[in-house]
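# After the sequence you'll find the predicted model.
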Amino acid sequence: MYAILDIETTGGKYNEEGITEIAIYKYDGHQVVDQFISLVNPEREIQPFVVNLTGINSNMLRNAPKFYEIAKRIVEITEDCILVAHNAQFDYRILGTEFRRLGFDYIRPSLCSVELSKQLIPGQPSYSLGKLVRSLGIPVSDRHRASGDALATLKLFKLLLDKDSSKSIIQQSIKLNPKHQLEPRHLDILADLPSETGVYYIHNAEGNIIYIGKSKNIKKRINQHFTNTNRKSKQIQNLVDSVSYETTGSELVALLKESEAIKTIKPKFNRALRRTRFTHALYSFTDDNGYINLKIDIADGRKKPITTFSNRDSGKSFINHAVEDYNLCQKLTGIYQTKTSCFNYDIKECNGACIGKESPESYNERVYKLIAKSSYANQNMVIIDRGRDIDERSAILIENGVFKGIGFFNLNYQINNLEILQSIITPMQNNRDTQHIIQSYLRKNKRLKVINFD
């Protein structure tokens, strides 16, 4: 992670300068993930030649924050980052001076884009920022202002990364700023975890569950929790005392167990997953001519959906495939807004329900097939998926359209009637989230074995 930096100062005697403006762009090697730009009240006079150069004068800075007011933000945005600046020695020295005035040692690894440019783009007539970026065709605005110069440095740095065929910048960066190292207690926890699909529970010293998650590889996912540097991961790292888990074999079982456990236990760090997992749904209505219309809309708890989707794009993709697979009308599925025929009719791929050419009975028969395939309403069925061992399978029971629970059975034990199945099922809650999880999983895994009961 890099922090692309530019600072404007008051000018003056060495180590007596003050910052008048600062811009920092946090760059992950692919995109800007955070930024901070601010004028700064330096609490000292600005040299006249600097005013002429930057356009920043004392009147502009009268109500600007003083350095101590933005120091914490600078520390946070540059934490675990390598500072990159054009003539980095100057910017790093100015920052260090300001922090020392606050009694704080500011230490960060740094890279200088001047030195890198001399290595990777030799023979340039000048390596000053303005002349260099112009010669390289890099657009620059607000020259001699912190934001404009920092953005120009960012664009230059991207070019330098592209030109660095030996990847020496990346290798040097890793040496300057090694990855977060695991603490011994974290290594001890990881040693006992499996690389299997299941649900995991992170406990604090009191044994309370502070986070619940699911993964196809529990060990790998916990390792990510222990090495990530985001705020939530760091909090978990500080509080974790142990991790318990249960393997499921089936990702669907893991999803259902995770959902129920989060709703029941309400762990401290699972706030986001307590909310509903879907935003859009598929609804149907019959128009005045007797045709069943389908519509993707925002999920409404007062209406009963056919199926649900995590986002609008997922819903649009579903309905587009449905039109193709079931030969449905674009107009009656909300894809093509028109008062006459749909586009597919014009190219002879629609039977004409949009203009009353195909009978409602004939058209609706195909819609019913789609609805039956997409929804398990009023159905008695069991979904068979992977188990925890080679000779085991998982069973997800749906009874009269209601999710009843999950269980595991040995392949030598034949599931042939509802009573036997009910005896191995662990009851679980049926709610809109479980319906969404099951329907979404069925859409994505079309080869799943599904047994229907009378």
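That came through fine. Just so we're clear, the structure is a prediction, and the values are computed from it rather than from any experiment.
# When you work out contacts or count neighbours from here on, use the C-alpha atoms and nothing else.
Noted.
# just checking, residue 283 touches residue 295?
Yes. Using Cα atoms under 8 Å, residue 283 makes contact with residue 295 at a distance of 5.3 Å.
# So which of these two has more stuff around it?
Per other Cα atoms under 10 Å, whichever of residue 283 and residue 295 has more neighbours is residue 283, with 21 against 17.
# ok so that one is a helix residue?
No. With DSSP: H, G, I helix; E, B strand; the rest coil as the criterion, residue 283 is strand rather than part of a helix.
# Could you check how far it is from residue 168?
56 Å (Cα to Cα, to the nearest Å).
# tell me which residues in the helix or strand where residue 94 lies are buried?
Assigned by DSSP states H and E, residue 94 falls within helix 88-101. Of all the residues in helix 88-101, those buried under the rule 16 or more other Cα atoms under 10 Å are 88, 91, 92, 94, 95, 96, 97, 98, 99.
# Stretch 221-239 too?
Buried residues in stretch 221-239 (16+ other Cα under 10 Å): 222, 223, 225, 226, 227, 229, 233, 236, 237.
# and here's the other structure:
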Amino acid sequence: MNFETWPALFVIDVEGNGGNPPDLVEAAALPVRNGIPDTSAARSWLVRPPHPVTPFAARVHGHTNASLAGCPTWKQVADKARRLLGGAWMCAHNAHVDYKVMTAHLPGWQPAGVLDTLRLSRATYPDLPKHSLDALIDHLKPDLSQAPGQRHRATFDAYATAQVLLAMAARYESWEQLVAAAVPPGLPGAPEPDKEDTLW
């Protein structure tokens, strides 16, 4: 894989307040350039949600209503996120979730394409019993010594996702092969299905 052929790409991770649909409490965007996570250009935002954080969500990511009380609202940071992401590709683990949340919070924003490391893992390691981010970390053992924060914080999870993405991508010969394996049907960037010749 020649990583220099990759288009602009951000690994994204979001944490929510536990609502349905969720309000953002944290979002992280980590660019990957030439096969390296560019932490110097990464950005993250802690957000005070319009609705309270549920106890279950607080236990998962550690954000509480009290800890977020002094943070800006999403409306105050949305333009910064929109400018940063532009029309680049995005990658996330179980990307349907992050894509749905981000497009709901950034109306009109559309990435060029969406890579899903969960889908990529199932294609790359079909015999792996589990394909969660934790399972991939255990299987691939990426160097996470420079990961900011801790597991289930958006900054840490974005960094970990970037590392497992790069480890799996190295097994593919081209960007096009990676896209074919990693983009879920129906999401931006999915390859067009082959059209069979018909009489009609």
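Thanks, I have the structure now. Keep in mind that this is a model prediction, so the values were computed, not measured.
# picking up where we left off before, among the buried residues of stretch 221-239 of structure 1, which are located in helices?
222, 223, 225, 226, 227, 233, 236, 237 (DSSP state H).
# would you list those residues in JSON lines and tack on distance to residue 122 of structure 1?
Shown next, in JSON lines, are these (distance: Cα to Cα, whole Å):
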{"residue": "222", "distance to residue 122 of structure 1": "46"}
{"residue": "223", "distance to residue 122 of structure 1": "43"}
{"residue": "225", "distance to residue 122 of structure 1": "43"}
{"residue": "226", "distance to residue 122 of structure 1": "42"}
{"residue": "227", "distance to residue 122 of structure 1": "38"}
{"residue": "233", "distance to residue 122 of structure 1": "43"}
{"residue": "236", "distance to residue 122 of structure 1": "47"}
{"residue": "237", "distance to residue 122 of structure 1": "46"}
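# out of those, who's nearest residue 29 of structure 1?
When those are ranked by distance to residue 29 of structure 1 (Cα to Cα), residue 227 comes first, at 18.6 Å.
# longest helix of structure 1?
Ranked by residue count and defined by DSSP H, the top helix of structure 1 is helix 146-163.
# what does whichever helix or strand comes after that one rub up against?
Heading C-terminal from helix 146-163 of structure 1, the first helix or strand you meet, by DSSP H and E, is helix 168-176. Residues outside helix 168-176 of structure 1 that contact it (Cα atoms under 8 Å, 6 or more residues apart in numbering): 82, 109, 161.
# ok, and the most crowded of the residues you listed?
Neighbour max across those (other Cα under 10 Å) = residue 82, 21 neighbours.
# For residue 123 of structure 2, which non-adjacent residue is spatially closest?
Ranked by Cα to Cα, 6 or more residues apart in numbering and with sequence neighbours excluded, the top spatial neighbour of residue 123 of structure 2 is residue 181, at 6.2 Å.
# Tell me how many other residues crowd the one you found.
So residue 181 of structure 2, with other Cα under 10 Å, has 22 neighbours.
# measure it to residue 99 of structure 2 for me?
In terms of Cα to Cα, residue 181 of structure 2 sits 18 Å off from residue 99 of structure 2.
# do the same with residue 76 of structure 2
Residue 76 of structure 2 sits 20 Å away from residue 99 of structure 2, going by Cα to Cα.
# now do residue 123 of structure 2
Residue 123 of structure 2 is 20 Å from residue 99 of structure 2, by Cα to Cα.
# all helices of structure 2, in order?
Counting by DSSP H, the helices of structure 2 are 55-61, 74-85, 95-105, 117-124, 133-140, 154-169, 175-182.
# Please indicate which of those helices has the most neighbours on average?
Neighbour counts (mean count of other Cα atoms under 10 Å) averaged over each of those peak at helix 154-169, with a mean of 24.
# Which stretch of structure 1 lines up against that one?
On structure 1, the counterpart of helix 154-169 of structure 2 by TM-score structural alignment is residues 146-161.
# what's the average distance of the matching stretch to structure 2?
With mean Cα distance after the TM-score superposition for structure 1, stretch 146-161 of structure 1 departs from structure 2 by a mean of 0.7 Å once superposed.
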